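Student: Here's my sequence, what's the structure:
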Amino acid sequence: MSQGLIQGLADKYTISNPPRRDFLKIAATVSATTAGGMLLSISLPALSQSKQTQPYSELETGKDVLAPNGFIKIDTKGEVTMIMPKVEMGQGVYTSIPMLLAEELGVDLQTVKLEHAPPNEKLYADALLGAQVTGGSTSIRALWEPMRQAGAVCRSLLIAAAAQQWKVAESACYAKSGVVYHDASGRTLRYGELVKVASTLPVPKQVALKDPKDFKLIGTAAKRLDTPDKVNGLAKFGIDAHPDNVKFAVIATSPVFGGTLASVDDSRALKMPGVLQVVKVDNAVAVIATNTWAAKRGLGALDIQWNEGKSTAVKTSDLVNDLREASKKPGAVAKKQGNATSAYKKADKTLSVEYEQPFLAHATMEPMNCTVEVSASGCDLWVGTQIPTFAQGMAAKTLNIPVEKVRLHNFLIGGGFGRRLEFDGVVQAVKIAKQVKGPVKVIWTREEDIQHDMFRPYYFDRISAGLDANGKPVAWSHRIVGSSIMARFAPPLVKNGVDPDAVEVSAEPPYDLPNLYVDYVRVEPRDVPTAFWRGVGPTRGTFVVESFIDELAHLAKVDPVKYRLDLLGKTPRLKNALQLAVSKSDWGKPLAKGQGRGVSVMHAFGSFLAMVVDVTVNDQGEVKVDRVVSAVDCGMTVNPDTVIAQIQGGVIFGLTAVLYNEITIEHGRVQQTNFNDYRMLRINEAPAIDVHLIKSAEAPGGIGEPGTAAIGAALANAVFSATGKRIRKLPIGHQLKT
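Tutor: Next comes the predicted model:
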């Protein structure tokens, strides 16, 4: 999921109050193209005013529970439960979002219990994304006001109940730490004691929120609520789901894209201890057993024949040639400002280069899994998913049953990165479970996961610029060629042939560029499935823009930092971040042979980032990243510790990809299989990472993806500083050794 989706929705509609006719049109259009539907809403979900669409009761109403909206309930014991509309996948939202609620509700953070929200677009659609989705670095941005309103509304009801009971003015009462106080009389009432009366009062649509200067919790470093259970093993991920009498399945999917199952001899497998059943679906075969090891051994005993089809001819080099050839023709115009062609012809100096970025897998720490039971009453799904309503809708469609008969039980996620924005695994698991009596846990091995992922697209960029006599860019032209994920994920957002995600950052560089032309050529990689990967558009766009601006600085013979600062007049927050990052680094300090220092900046997801990277490159071309210094302006921070952790994690994730990772294809098959040939950054290779947060009164920006997006170009520029070699094709490690 990317900022392109968010911006596409925000540009077309006033999210807080879309025209009714347009609201209905977009909701109907997008619902028709995505399972489960999408809708735009920022209103607080009021339980009393909306029908519940979930097939099982997760939300309680009545006099023994105060539940004025879909986010919160308080019982007569005073226990506060927050219904979490987002999914925790390591990004820290199970702490930062409760902080929003607790701040306005007036309770201690540690007292807030959490429950997963059931699939329900009406109640839990992300106001920025228009669907019940966790992605696009939107969690805090989307819930910044709604979650605070939820807490404030509940607090106002409790105060009103106390004032009514004491027969005093509400203004004479206040709430703190789960207690309502009336100082004039010295009386107090705990929240639980007020629930019955408060639940009978009319629910206000909106109440005044705290002034930020009065925040007691927001902006402080809070310990993560999910850490203890993750340490002691009590935390439940999708792979931990264990319904009664569960069986276990391991899959073999056609090794060739688009291939189907021809036949399978299962006679040997069925004789093996623990093997119960062999299930065939259109493009795969699964062994069902009493445990995973027995299923895996049974799978190895199968004699499988595949109909490999035409995709056996697909290979990476041909796919790249497709992109290269397509890049020679004009594309759909994403941005036109001034006259870049004319200015280019009059430039004092010019530069034209090409950049390539490979297919990438997600390789989530928790292997892909889904537990399913298909019964006469419907279907139960136990899964960690970023898209609960989409997963629920696709399961219903696969089984041809009403959506309300699919009961989805969401779990913690051991790494999403966009992979769990897809529902292909749910569909395959449902097809298998349809043939099995009782619940079955389907687990994809690491090999199946990597070789049958939905991959970050391979992108090919042509970019050129012309400089005046002072080295300033007077012309900038950028052609982006690659797959359109948005055309599959949210077709209405692709306008006039432009995928907003594919061109993000590229179409709106942060620099002062008087003559700018950016176009996009859509080329799908034959049968290779593509998907979002931790901020596809900003990640790949920032790499190209920030690598190229560095090349222009070198051509102009100007320090790369000074060159950027001189061009950031229209983006003062980014300029400020760059100045801070440089001041905290050793920029300008001489370096030894083989050492280099590089810089990059990024504006996306509503946040502003600058990074300085120090590297050492040895004679064998091996890159050691020594230090990363980052300055971050993400607006008002809810939990500074979470922001710092997200930047650190994003840097590690990005370094891994830029240094080592690529998915290559030969004979229609993915060549990589596991972490031996799709390697991760090791702990001894991790650099020191210094993160400096800029205090801001602006609304919060997103932070889950910016670290990954910003690191690649800074690293490539540092490698150039150390070696004199420009990195225009990733991964870096491969380029330096060839």
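
Student: contacts and neighbour counts: CA atoms only from here.
Tutor: OK.

Student: List the contacts of the spatially closest residue to Ala184 that is not a sequence neighbour.
Tutor: Once flanking residues are discounted, Ala184 sits nearest to Ala172: 7.9 Å by Cα to Cα, 6 or more residues apart in numbering. Applying Cα atoms under 8 Å, 6 or more residues apart in numbering, we find Ala172 in contact with 182-184.

Student: Now show me the structure for the sequence below, then we'll compare the two:
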Amino acid sequence: MSTHSPSSTTRLKTSRRRVLQAGGALLLATLWPTARGRAAQATQAGTGMLVEDVATPFAPNAFIRIAADNTITLILPNIEMGQGIYTSSVMLMAEELGIDPFAVQIEAAPPGGGAEITGGSTSIMTEWLPLRQAGAAARTMLVQAAASHWGVAPESCTTANGAVVHTPTGRTVPFGDVAEAAAKLPVPKEPKLKDAANYTLIGRKHHRLDSQIKVDGTARFGMDVQVPGMKIGTVAACPVQGGTVRSMNRNAALAVNGVHAVLVTDNKDTVCVVAEHYWAARKGLKALHIQWDFGKNAAITTQTIYDDLHAGLNGPAIVANAKADAPGVIGKSGATYTATYQQPLLAHSPMEPINCTAHVRPDGCDVWAGTQVAERARDTAAEITGLPASKITVHSQYIGGGFGRRLEHEYVTQCVQFAKQVPYPLKIIWSREEDITKDRYRPAYVDKLTAALDDKGYITALQHRIVGPAVVARWDPPELTKDGYDEDLSLATVVTPYTYPAYRLEFARREAPGITTAWWRGVGGTRGLFVVEGFIDELAARAGADPVAYRRAMVQNNPRALAVLERAAADAGWGTPVPKGRARGVALQFAFGSYMASIAEIEMPSPDEVIIHRVTAAVDCGQVINPDQVIAQIEGGLIFGFSAALYNEITLENGRVQQQNFNTWRVMRMNEAPRRIDVVVMPSKEDPGGIGEVGTAAAAPLLANAMAAAQGRRYRSLPLLSARNTEGKE
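Tutor: Alright, predicted model coming up:
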């Protein structure tokens, strides 16, 4: 995705580096291009040092700081939300610099330049070259400084354990002792990188650097923020989008012990009760007895949205991608096949509910938040307070689950609006009910595919129509194509392991009324893969072919896809008998720059019960940084995706979201999780692909195809255990 939804093809190249000297320290700033090409300036966190604006279309994105006391700090634009980026990023830099990753301190980069966006499985893809180059440049300069001090050739020196080593004599000098001298040297334009054969960190298992602080409780998430004098607020927004407060009992709320204030947003759609602690705020909010004017969206239902989507299957549409004359081939074909798929609205429901802390003063504003878009958090605070961006400080925290939810910043807007009305720091905490009912949802979509087939049942032409919202139209309007297409929807639809002689992708844009749609752990990839892999499986069944063999024939010219398919099939025992009552399903994908084949072995004691006995996956994500983290991401992504695929759907009645907490928004329990997940990481010399959303994208098609094998009928609607499927309807 790009910055709006970073794609699997994103590749950013380092184009300029700068060294700044500060108090005997070496500060190496790596400047990377951003998707929009904005020049910027940023203040280095905690030092007050200004990284000067450069009259080029680049922005600060990563820094290495080596202090005189030998403290080594990596300042990252990507935020940690459980995906392990703080470990893998350090490994990239440490590999070239010659240090133990556990010796590195990490700081979140301050906003500035548009690069601080974490999403779309792009962190490693974008950091792979720049962070290694930054480490190599720093190493080269430190070696040169030490060699000059000793009067020896730089070629006779190396680095290890945070020191420069003179190999012939064994002399060592800590980085900090030569940092000031190194800072005066020119930055190498093309620092020599290690050969992969000499890697000691990259490609090897490594414990996560943040494990200890998460276990002992010292890692600070947004919910953990404590500021002197801070008060706690909790909110209630109108349950129907667009509605406003009609009346409330403000005095009753203020009468609750510990309550300090009752606040309302500028547009009067949300109320906040502020108190000494959260429980008092909750009691005060309940005492308000708010009456709402629901507005124009009060009649909207889920069926309203689905009816509009299905209406878009006919009529005008954008031709987003075309190869040859697919409609002409289909029109003349003696054999065609058509299927329509439907996918629901989905909530994010991270374990850490939405929260934000802000302190608005006449001379500045501080914001503490777990955010995937620190720059947007800064900018919205500047807009609300009227302060210049330079007076806004965003303190990025660890995120207790993002999944795309914290690519949004409306909760920061809300918090700053409320904090502007009080003289003290204010922390806003949403209840779980508020978090689910006022989420920004993964869109609902309807897809229709029609294929022309040859005499063996293989595709000669494919026509695919997508009907649904364009998230980027709201999130980053300039990224919408000139004819109105959201290119995120091409992920796993246009770019797949397969090729077709003729192809046509159409997009009929239909924005859902009464809700806001957003990114959700791989909108395009998760959405597209369910449709494409379900359709491929149906074509294999129509042809009377084995699903793996059918796919194998279609990817003979794609060696990476073929390799993962063959490995997954072999490891899962595909083609061997399964125990009585069980069935297998397969999915093959290329998304987020990575290939994966996965096979599920399931049992269905009844049409509305699925037991997942085993999942086998083979993944080729290019050069692996930390194999353990790749496996963990696939395992976690699959389970996250299985919850959504089996159970989850946001529904509306009278404009209100019906699901409110985990009693109605079901999350897969431990006893429901796969009994066994086997992941093999394929060796590869390709540049790294993304991995955070790969497992999630596989989950729905994998289960749908296994369930079809078990039940003898297709599953074209999500969630898979909805009444639409269990009653035999599609």
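
Student: related to what we said a few turns ago, for Met602 of the first structure, see how far away the residue nearest to Ala184 of the first structure is.
Tutor: For Ala172 of the first structure, the distance to Met602 of the first structure (Cα to Cα, to the nearest Å) stands at 48 Å.

Student: ditto for Val320 of the first structure
Tutor: Counting by Cα to Cα, the gap from Val320 of the first structure to Met602 of the first structure is 27 Å.

Student: These two - which one has more neighbours?
Tutor: Met602 (29 against 18; other Cα atoms under 10 Å).

Student: So that one belongs to a strand, correct?
Tutor: Yes - assigned with DSSP: H, G, I helix; E, B strand; the rest coil, Met602 of the first structure falls within a strand.

Student: what's the matching residue for it over in the second structure?
Tutor: Using TM-score structural alignment, the partner of Met602 of the first structure in the second structure is Gln589.

Student: What residues does its match make contact with?
Tutor: Counting by Cα under 8 Å, 6+ apart, Gln589 of the second structure makes contact with 492, 496-497, 529, 561, 595-597, 698.

Student: before we move on, back to that, the residue nearest to Ala184 of the first structure -> the second structure?
Tutor: Looks like Ala172 of the first structure aligns to Ser156 there (TM-score structural alignment).

Student: any idea how far that match lies from Ala108 of the second structure?
Tutor: 36 Å.

Student: Tell me if I'm right that Phe294 of the second structure and Ala237 touch.
Tutor: No - Phe294 of the second structure sits out of contact with Ala237 when judged by Cα atoms under 8 Å, with a separation of 11.0 Å.

Student: what kind of secondary structure is Tyr600 of the second structure in?
Tutor: Not quite, residue 600 of the second structure is Ala, not Tyr. Ala600 of the second structure - assigned by three-state DSSP - is strand.

Student: repeat for Ala29 of the second structure
Tutor: Under three-state DSSP, Ala29 of the second structure comes out as strand.

Student: which residue packs closest to it, ignoring adjacent ones?
Tutor: The nearest residue in space to Ala29 of the second structure (Cα to Cα, 6+ apart) is Phe63, at 4.5 Å.

Student: Report the separation between the aligned partner of that neighbour in the first structure and Glu115 of the first structure.
Tutor: Alignment note (TM-score structural alignment): Phe63 of the second structure maps to Phe71 of the first structure. Computed as Cα to Cα, the Phe71 of the first structure to Glu115 of the first structure distance reads 10 Å.

Student: Run through who's touching stretch 144-163 of the first structure.
Tutor: 42-44, 67-69, 71-72, 97, 100-106, 169-170, 173-175, 180, 189, 191, 194-195, 197-199, 201, 203-209, 700.

Student: of the residues you listed, buried ones?
Tutor: 42-44, 67-69, 71-72, 97, 100-106, 170, 173-175, 180, 189, 191, 194-195, 197-199, 203, 700 (16 or more other Cα atoms under 10 Å).

Student: among the residues you listed, which are in helices?
Tutor: Per DSSP state H, helices hold the following members of those: 97, 100-105, 191, 194-195, 197-198.
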